[in-house]
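**Student:** Got a sequence here, can you build the structure:
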Amino acid sequence: FLKISNLTRKEFIETYNLPPLVYVPQIPTSLKIPFVVLYVLIFLLALFGNSTVIFINFRRKPTRTVSSYFISSLAVSDLLISIFCIPITLLYPKETDLITGEFLCKMVPFIQITAVSTGIFTMMCIAIERFQGILYPLQLQNSYTVGKAIKMLVAVWLSAMAIASPMWYAQKVEVIHDFLYNTYYTCCREDWPLPQYRQAYTTIILLLVFLIPLVTMAFLYGKVVHELWVKQRVHDAMFQALPGSEIKKITR
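**Tutor:** Presented below is the predicted three-dimensional model:
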């Protein structure tokens, strides 16, 4: 077509005002500086805060508790998110060739999904611990030992890695040619054999990583709030309704 129109490639594009055939997302110029400053600030705070939590919890060996192990696991997952999610989100719109190697293309999404899943599963473990500690305090000492907490965290991390493992198969490096601008773009994307596989995996992620933990934590913390607030108000009201002599007997 260029030969027929007797135009160069650049003249042809400028004459018809043609955009690139390959869309590369770009941050608006007015938002670039606030975007970079905000992401760098979040990255530094996450890096410093989570590293400090991990250092403090593992430095004090004699005082390690079940909660300290859960919080350390949560800090590790947040640290992985800050290292593998924030910089890539910040640089990828500008550096489209950021993840060009086959190994990096597979590893980075695997770590991202593992870190997010681990953080959510760990928060669910914390919710279960709080639930048992408030509603069944006498059983907590026997049911939640440090050894059991470590086993739970091993199960959490293995489950998260199992959920993220399809990324080693699905993620592929692809080189796309924009023949209009004669430009090559290297991208890392999911390439499933069938669209149904992508839908099935997305559904599994939605159920296991978001909906089920959300419903579970909402139920557990709802019971905790009911126990601490509603029942306590009922107990206080019943206590205030007692005659003074009965209150003295109880206090004795």
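**Student:** Every contact and neighbour count from this point should use C-alpha atoms.
**Tutor:** Fine.
**Student:** Now residue 62: which helix or strand?
**Tutor:** Using DSSP states H and E, residue 62 is not contained in any helix or strand.
**Student:** An error on my part: the question was meant for residue 203.
**Tutor:** helix 195-205.
**Student:** what's next to the helix or strand following that helix, contact-wise?
**Tutor:** Remark: after helix 195-205, the chain's next helix or strand is helix 212-225, criterion DSSP H and E. With CA atoms under 8 Å, 6 or more residues apart in numbering as the contact definition, helix 212-225 has outside contacts at 120, 121, 124, 127, 128, 130, 131, 134, 135.
**Student:** So which residues of this structure form helices?
**Tutor:** In the chain, the segments counted as helices under DSSP state H are 2-5, 9-16, 29-59, 66-84, 86-91, 102-135, 137-143, 146-164, 167-170, 195-205, 212-225, 231-241, 244-251.
**Student:** right, and the ones you listed - which one's nearest residue 177?
**Tutor:** For the helices of the chain, the distance to residue 177 is smallest for helix 9-16, at 15.2 Å, taking CA to CA.
**Student:** which of the residues in that closest one are buried?
**Tutor:** Neighbour counts over helix 9-16 (16 or more other CA atoms under 10 Å) mark residue 12 as buried.
**Student:** Stretch 189-206 too?
**Tutor:** Across stretch 189-206, burial judged by 16+ other CA under 10 Å covers 190, 191, 205.
**Student:** Leaving out the residues flanking it, which one is nearest to the last one?
**Tutor:** Read that as residue 205. Distance criterion CA to CA, 6 or more residues apart in numbering; nearest residue to residue 205, sequence neighbours excluded, is residue 163 at 7.5 Å.
**Student:** Could you also give me the structure for this second sequence? I'd like to compare it with the first:
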Amino acid sequence: MMNVSHTYQPYYERPETYIVPLIFALIFVIGVVGNGTLVAVFVRHKAMRNVPNTYILSLALADLLVIITCVPFTSIVYTVESWPWGETVCRVSEAAKDVSIGVSVFTLTALSADRYFAIVDPLRKLHATGGSKRATRLTVATAVGIWVLAALLAAPAYIGSYVRAFVVNPTTQFLVCYPYPMEWGDNYPRTMVLIKFLVYYSLPLAVIALFYVLMARHLVLSTQNVPGEMQGTQRQMRARRKVALTVLAFVVVFAACFLPLHVFMMWFYYSPTAQEDYNGFWHGLRIVGFCTSFLNSCVNPIALYCTSGIFRKHFNR
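**Tutor:** Reported below is the predicted structural model:
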């Protein structure tokens, strides 16, 4: 058991006790309806089954995974003082969360690479990864590989997560779902926080940024050749640029949603005085990061609705 050093405030006196469940209820409803409709549209309409949409389908499935397996259970973390669901749900929810994050960020990276080659090398794109059966097999294999990789990276969360007791005072203790087992060493939590920041956030976003910088550079340089291009090729390039902007919207949403959580976790585990400096600001940032990390699972369909006329038409129907 671990002692809690800061002043304890009963849950019924905290505003987040009442606000967080409402936010999670909205996340659940919007996420299930939005991602469920997105999956249904892709399954029902053959015109939607292309390379980028296959990856977007994978994103929607990852979002549905975390919404169904995590949101109903973790929504009460700031509402009740002890984790009520037991160790099995704790393990499944922690692992599912890591799987969903991994699938999301790795799929966004693959989408960015796909858009880069579609715009920079369209002839190779049409031959290797366009609308052919070879392209479909390659895309499906990549998507499945991403899920397998994400599941492997989430294995420590499933194996190590457990219900841990925290002592408030000699007469009060509460239980939390904790993903860092004490027997794995004192440095394990700090190591995992850093690995997650690098693998699930900063490194993939750096790769994505590189693809988009190179893409932008190519588009700027290619404007000199536009007058000599065929009209059909220009239309095709405009369509591909529009898809690239859609992917960029997904990336920006992901980066914004997970930034507060990573900032808090890196500060809390790497600042020597975090326990003493923990105040209202850091407590608020922790709650904001907690909520926005799950909010990411319901905003992708909204972003797609705003940027894709075809999806918007099918969704309205």
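**Student:** Need the TM-score from the superposition.
**Tutor:** Scored against TM-score structural alignment, normalised by the length of structure 1, the superposed chains reach a TM-score of 0.74; 218 aligned residues with a CA RMSD of 3.0 Å.
**Student:** Output the helices of structure 1 in JSON lines, with distance to residue 184 of structure 1 appended to each entry.
**Tutor:** Shown next, in JSON lines, are the helices of structure 1 (distance: least, CA to CA, whole Å):
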{"stretch": "helix 2-5", "distance to residue 184 of structure 1": "20"}
{"stretch": "helix 9-16", "distance to residue 184 of structure 1": "16"}
{"stretch": "helix 29-59", "distance to residue 184 of structure 1": "24"}
{"stretch": "helix 66-84", "distance to residue 184 of structure 1": "25"}
{"stretch": "helix 86-91", "distance to residue 184 of structure 1": "18"}
{"stretch": "helix 102-135", "distance to residue 184 of structure 1": "17"}
{"stretch": "helix 137-143", "distance to residue 184 of structure 1": "58"}
{"stretch": "helix 146-164", "distance to residue 184 of structure 1": "30"}
{"stretch": "helix 167-170", "distance to residue 184 of structure 1": "22"}
{"stretch": "helix 195-205", "distance to residue 184 of structure 1": "26"}
{"stretch": "helix 212-225", "distance to residue 184 of structure 1": "42"}
{"stretch": "helix 231-241", "distance to residue 184 of structure 1": "66"}
{"stretch": "helix 244-251", "distance to residue 184 of structure 1": "82"}
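**Student:** Nearest to residue 186 of structure 1, out of these?
**Tutor:** Relative to residue 186 of structure 1, the nearest member of the helices of structure 1 by CA to CA is helix 102-135, separated by 10.8 Å.
**Student:** once aligned to structure 2, how far is that closest one on average?
**Tutor:** After superposition onto structure 2, helix 102-135 of structure 1 sits on average 0.7 Å from its aligned residues (mean CA distance after the TM-score superposition for structure 1).
**Student:** looking at structure 2, where would I find the counterpart of that helix?
**Tutor:** Under TM-score structural alignment, helix 102-135 of structure 1 corresponds to residues 87-120 of structure 2.
**Student:** what about residue 137 of structure 2, how many residues close to it?
**Tutor:** Residue 137 of structure 2 has 13 neighbours, counted by other CA atoms under 10 Å.
**Student:** residue in structure 1 matching it?
**Tutor:** Residue 137 of structure 2 maps onto residue 147 in structure 1, by TM-score structural alignment.
**Student:** check contacts around residue 91 of structure 2.
**Tutor:** Taking CA under 8 Å, 6+ apart, we find residue 91 of structure 2 in contact with 157, 158, 159, 160, 161, 162, 179.
**Student:** And for residue 274 of structure 2?
**Tutor:** Contacts of residue 274 of structure 2 by CA under 8 Å, 6+ apart are 267, 268.
**Student:** and what of the one 3 residues further on?
**Tutor:** With contacts defined as CA under 8 Å, 6+ apart, residue 277 of structure 2 is in contact with no residue.
**Student:** And residue 151 of structure 2, by the same measure?
**Tutor:** For residue 151 of structure 2, the contacting residues are 95, 98, 99, by CA under 8 Å, 6+ apart.
**Student:** roughly how far apart are the corresponding residue of structure 2 for residue 195 of structure 1 and residue 164 of structure 2?
**Tutor:** With TM-score structural alignment as the criterion, residue 195 of structure 1 lines up with residue 186 in structure 2. Per CA to CA, to the nearest Å, residue 186 of structure 2 is found 15 Å from residue 164 of structure 2.
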